[in-house]
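Novice: Fold the following, please.
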Amino acid sequence: MSLTRREVARAVAATVGGATLAGTALGAPADAAAAQNGTATAYGPRVRHTGKGPTGYEVTFRFHAPGAKRVQLKGEWYFERPGELTERLTGPDHLVETQGLLPRQWKPGDVPASHPNSTSPIWPVVDMTKGPDGVWTYTTPLPGGVYTYGFFVDSDADDTTTTGQLPDPGNPAWNVTDGVVHGRAVDRSQIYVPSDPHFHAVDRSWQGPANGPRGKLRYVIYASPGHVTPADENYLVVYTPPGYDPHRAKPYPTLYLSHGGGEDEMGWSTQGDLANIMDNLIGQGEIAPMVVVMPNATGYASSTQELAHRTDLIERVFPWVEEHYNVSTSASDRAYTGLSAGGMRTVYLLLDNTEQFGYYGVMSAGLPPGTTFGAARVAALKEVSVYVGCGWQDPINPGFTLNGTALHRGPFRAVRDLTAAGVHVQSDFVDGGHEWHVWRILLKDFLTRVAFLPPTTASAAWGT
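Specialist: Model prediction:
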């Protein structure tokens, strides 16, 4: 169980004492980011190009805690080597066991993957070294990409621990200004590492800070009568693209982006690296500018197939967003996608509220058991664009059961069943497990191949 918003904020303040908490651009070396932004920076990560193997880059993580007896670092960097797996795909009779390679063992083609393979974030925990200045450090090579990490102070954390995890006060989330948290306090930070082509690393620059104009993130509280926690109100995070024009003649399309289990409205804008991904894809002309809405899908009264959340989304979130932003009110200009539990929300909307969106992206989820395809449902599904994606090694591929209840039958069966019903599906499966490395890639894929693009099926006859 994670700390509450208030507990995380208090813990960070107590740990860093009087240190200045200044925001740094995700993944930029802390000192360089401070110079660029004209701000003072607390102790934070340093990214250094070494030009040496195995990756060409190394990161030094720093945490100022002079009174601590032990500081540990947990980072999203176990790796797997797909080409050396005995089987590539997790199936009904085989769970892919990843190798648990450490960064110093990295080779081209390796990808982040929790170890042992699981739906939980199982990542290595290491002890940091204390310097005479009270700064604890740990240095490791890392290949290009975005990595999540957090600290544990005077605890005995292991690779499954999340309780007591602290973010990096020198590299806080976007919603922290001068040590004050606006919205939910998150218990982890992210770092972006560039790719060195000399070591045949995959170019992940689309996940790094954009060189050009950047969009903005905003934390929103809106009225939600009937919502339980908090009572009668709920949260959104909203991204507006670079150069957003509230008076533009053509309203913007809207992407609704849903978090997974154990996450909330902050998941995609932190671990998901949403703003950087959008800024880069928009800046490079790969996608059109759009508004992105990230709702909180937790805290509702229990309901079948998350009906309470779906009702709130359609009856309250849609009107609020359309009143406060220059977005289209047409379903054809709305897209919905989400990961894991958010993938199931996508499925529920796809099946039962098909008319609300023009584009649906299912990540790491499948169809509920017993799903049927009558003529009316098939006709409705043929009017929208459907995308399904997952990691090859994801344990949920055969389906997923929670507390003895089967929630879905897996993404592979979803592609098969939808296709068999006559519904065109675009799909993508990439090496990786149930983790953000996969979901960032799938988000990019959904946006560049499916969302707000014309259908890929041809209705015209091809002659005789």
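Novice: going forward, measure contacts and count neighbours with C-alpha atoms only.
Specialist: Fine.
Novice: Identify the residues contacting residue 419.
Specialist: By CA atoms under 8 Å, 6 or more residues apart in numbering, the contact list for residue 419 reads residue 425.
Novice: Relative to residue 348, how far out is it?
Specialist: As judged by CA to CA, to the nearest Å, residue 419 and residue 348 stand 18 Å apart.
Novice: next one: residue 62
Specialist: 43 Å.
Novice: can you check residue 334 too?
Specialist: Distance of residue 334 to residue 348, given as CA to CA: 16 Å.
Novice: go on, residue 11?
Specialist: 38 Å.
Novice: residues near the closest residue to residue 321 other than its chain neighbours, how many?
Specialist: Excluding the flanking residues, the one nearest residue 321 by CA to CA, 6 or more residues apart in numbering is residue 327, at 7.6 Å. Using other CA atoms under 10 Å, residue 327 has 21 neighbouring residues.
Novice: Confirm for me that residue 327 is in contact with residue 254.
Specialist: Yes. Residue 327 is within contact range of residue 254, at 6.6 Å (criterion: CA atoms under 8 Å).
Novice: list the residues that contact both of the two?
Specialist: Shared contacts of residue 327 and residue 254 (CA under 8 Å, 6+ apart): residue 291.
Novice: where do the helices sit along the stretch 301-450 of the chain?
Specialist: Ranges of helices in the stretch 301-450 of the chain, per DSSP state H, counting those that start in this stretch, are 307-312, 318-324, 341-352, 375-381, 411-420, 436-449.
Novice: I have a second one here; can you model it like the first so I can compare?
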Amino acid sequence: MDQTTPEHGAPIALPGECRRRGSRSPVTAPAGRNPCTAAARGPRLRLTATAGAFFLLAGGVAVVSPAAADDLVLGPQISHTGQAPTGYSVTFRIEDADATSMLIKGSWSFATTESVREDQQNTSPILPQDWTTGAFPLQSPNRPSENWPVATMTEESDGVWTYTVPLPGGVWDYQFYPDCTVGSISTCTAVTDPANPAWNTTDAGTTGSPAVFSQVYVPGDSAFGSQAPTWLAEDTDIAHGTLQDVSFTASYSSTGTDRMAVYTPPGYDPDREVPYPLIVMTHGGGEDEIAWSTRGRVQQIADNLIAAGEMQPAVIVMPSYSTSPTGYADAVVEEITPYALEHWNVSQDVAGRALTGNSAFGGATNEVLFENTSAFGYYGVWAPASGAPAVGVTGEDGAVTLNPAYTDPELPALLGLHIAVGSEDTGGDLRGSNVMIPTLTATTEREGLITAGVPFRYYEVPGGHTWAFWQQALHDFLTQTAFRTTTTEVSSSGGDLVAQVAAATAEPAVPTGTVQFIADGRPIGDPVPVQDGTATLTGSAADWSGTSVTARYEGDALYNSSTSDAARFTADPAALLEELSGRLERLRDAGEVTGRVGSLMSGHLSAAQRHLSHDRADLAAEQLRRFVERLDPHSRDGRVSPDADAQLRAAVEVVLTALQA
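Specialist: Model prediction:
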């Protein structure tokens, strides 16, 4: 059996959590032991001796065969069925002896690009049992709300309600509605899964805002094209960062305080010499500080990327602020960010600071971007509900007119700008039509930035106004934009070209990879490795002396590529003469220069080098002219092939130009 994939029919208990029927408390385990494993060995979860095997998969995920449990296990149980449509199913169980009925709502209605083309509002969604490869989560109707499927649960045992659904790989939100009917669900009170609490809830209570949805991760099955990206998983074999929920003084709040959830990376060191980059990450409208750390999967995404060497450690703060973005643009600059700068070991430099926001707070992030640009070095604007300055098209020639905000010189000076939207996102006010507001905002912003010549990354994949899409946007931001900018400078030293590659944000890791040197648009030799931020090209002075030179850094796993400004360099004539002598000898060894003519030409080069050492450039030039005269194809002293003739003449011209300089 493949150790990373459970046998068909085996339910996976959530890593880090197990609860038995009749218990309000999680099964706990000593440090380093999986609670589900501890549950199997102790009295809290009784297993029959003959029902089936209990075993542990790689990574500490406990698996129990369906017939093994004497007591029903509460919380989501993930089963690898190996059957269509997804290869996986999840069974949800909640205990509520007082309830006469139970509903479950989950983020598992779907659409495809093709189906949305015919049904933009997704009024006839693809349901889990009909899931197909390429289908993505999308509400029905398609708009910024929790318009997800609602199903009736079955009372499996006295007071235990159950529901099973096939699901593809991914992270799925769900919540329960006791004693409620489908038609009246908007008036009912939802509850999260007590057997699968959010990270900020323990037996002692909840710190900060309570989660409104519970989540379950399903790995998916590649045989059905349903596998989830590994960066979403809760990998027990890697180091983990820490989440905390803190209260801080906030003048903008009616209570005088606000809250923020804070992610510090694995091994966070408050005394680290190089401070950590800071990301201020804001939720969507109507949400709070817990949204990104639960529905957005921040900790898992950051932990996995850091472990994979695709991201350097960073501190991420997620403020609650308010359900409305009004006033946020001022608060994030004047109070929220300063609090983070004071209480964590983070960069005090704007180059080490990023601001992101989605949906309504994507619009608020736009407000900071266009009105207080230099407050942050990096921005992530995802599914913005507003905030894009106008872009117009006028006249018969279709001339584009821009709001002056796009031509602010601070915009192109940003270190990174990331705009993202799901291609099926109709979020925001539909204005009585099928106008796709976040898509319209994002595409307007894109066109304005392109027209103004502002560099940015535009990320658009199939998806809607959903956390499933925003998880992807965050992953792309962290692996393509945030704190990855570099600068490259090129200079000459004697007969060498030197490229200096530096990170724009102070980080412990220095850029690695290679640099390609380019002269007048032509690559010079092979890419040169970068060592300690420097790449040096030797032995090719004749190829670049007197030309327009650039150095292109190709990037690595942590840093993006960059290209130097073009510069014109003239190599040291002595170095050029040395290269010319070496070229001549190689041509002689290859039989391209034969007879006495090779020795005569070598003598002219030696004489030129002697004259140059005595600062007699005029006499050195005379020897080079005599060198060229030896290239006479009718010479009785030997033969020079046409190719060697062309090479040597071109090289002499480079030396003569350098001597004149």
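Novice: Report the TM-score for the pair.
Specialist: Overlay of the two chains. TM-score (TM-score structural alignment, normalised by the length of structure 1): 0.84; 427 aligned residues with a CA RMSD of 3.1 Å.
Novice: related to what we said a few turns ago, of all the helices of the stretch 301-450 of structure 1, which one comes closest to residue 30 of structure 1?
Specialist: If you check each of the helices of the stretch 301-450 of structure 1 against residue 30 of structure 1 by CA to CA, helix 436-449 wins as the nearest, at 22.5 Å.
Novice: Give me the mean deviation of the closest one from structure 2.
Specialist: Mean deviation of helix 436-449 of structure 1 relative to structure 2 after superposition (mean CA distance after the TM-score superposition for structure 1): 0.6 Å.
Novice: ok, back up a step: who has more neighbours out of residue 334 and residue 348 of structure 1?
Specialist: Under the criterion of other CA under 10 Å, the comparison of residue 334 of structure 1 against residue 348 puts residue 334 first, with 24 against 19.
Novice: which position in structure 2 aligns with that one?
Specialist: Residue pairing (TM-score structural alignment): residue 334 of structure 1 is matched to residue 353 of structure 2.
Novice: Against residue 319 of structure 2, how distant is that match?
Specialist: From residue 353 of structure 2 across to residue 319 of structure 2, the span is 15 Å (CA to CA).
Novice: again, but for residue 363 of structure 2
Specialist: From residue 363 of structure 2 over to residue 319 of structure 2 the distance is 16 Å, taken as CA to CA.
Novice: likewise residue 466 of structure 2?
Specialist: Distance, residue 466 of structure 2 to residue 319 of structure 2, using CA to CA: 20 Å.
Novice: And for residue 431 of structure 2?
Specialist: Distance from residue 431 of structure 2 to residue 319 of structure 2, by CA to CA: 30 Å.
Novice: Neighbour count: those two, which is higher?
Specialist: Each of residue 431 of structure 2 and residue 319 has its neighbours counted (other CA under 10 Å); residue 319 has more, 26 against 9.
Novice: list the contacts for the residue nearest to residue 321 of structure 1?
Specialist: By CA under 8 Å, 6+ apart, residue 327 of structure 1 lies in contact with 251, 252, 253, 254, 291, 321.
Novice: Most neighbours among the residues you listed, please name it.
Specialist: Compared across those, residue 254 has the highest neighbour count, 31 neighbours, by other CA under 10 Å.
Novice: Can you find the partner of that residue in structure 2?
Specialist: Aligned by TM-score structural alignment, residue 254 of structure 1 pairs with residue 278 of structure 2.
Novice: got the contact list for its match?
Specialist: Shown in contact with residue 278 of structure 2 (CA under 8 Å, 6+ apart): 314, 315, 316, 317, 346, 347, 352, 353, 354.
Novice: Redo those residues as CSV? Include distance to residue 386 of structure 2.
Specialist: What follows is the contacts of residue 278 of structure 2, written out as CSV (distance: CA to CA, whole Å):
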residue, distance to residue 386 of structure 2
314, 28
315, 27
316, 24
317, 23
346, 30
347, 30
352, 26
353, 23
354, 20
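Novice: quick one: which of those residues is nearest residue 405 of structure 2?
Specialist: For those, with residue 405 of structure 2 as the reference and CA to CA as the criterion, the closest is residue 354, at 20.1 Å.
Novice: The closest one against residue 373, yeah?
Specialist: No. Judged on CA under 8 Å, residue 354 of structure 2 makes no contact with residue 373 at a distance of 11.3 Å.
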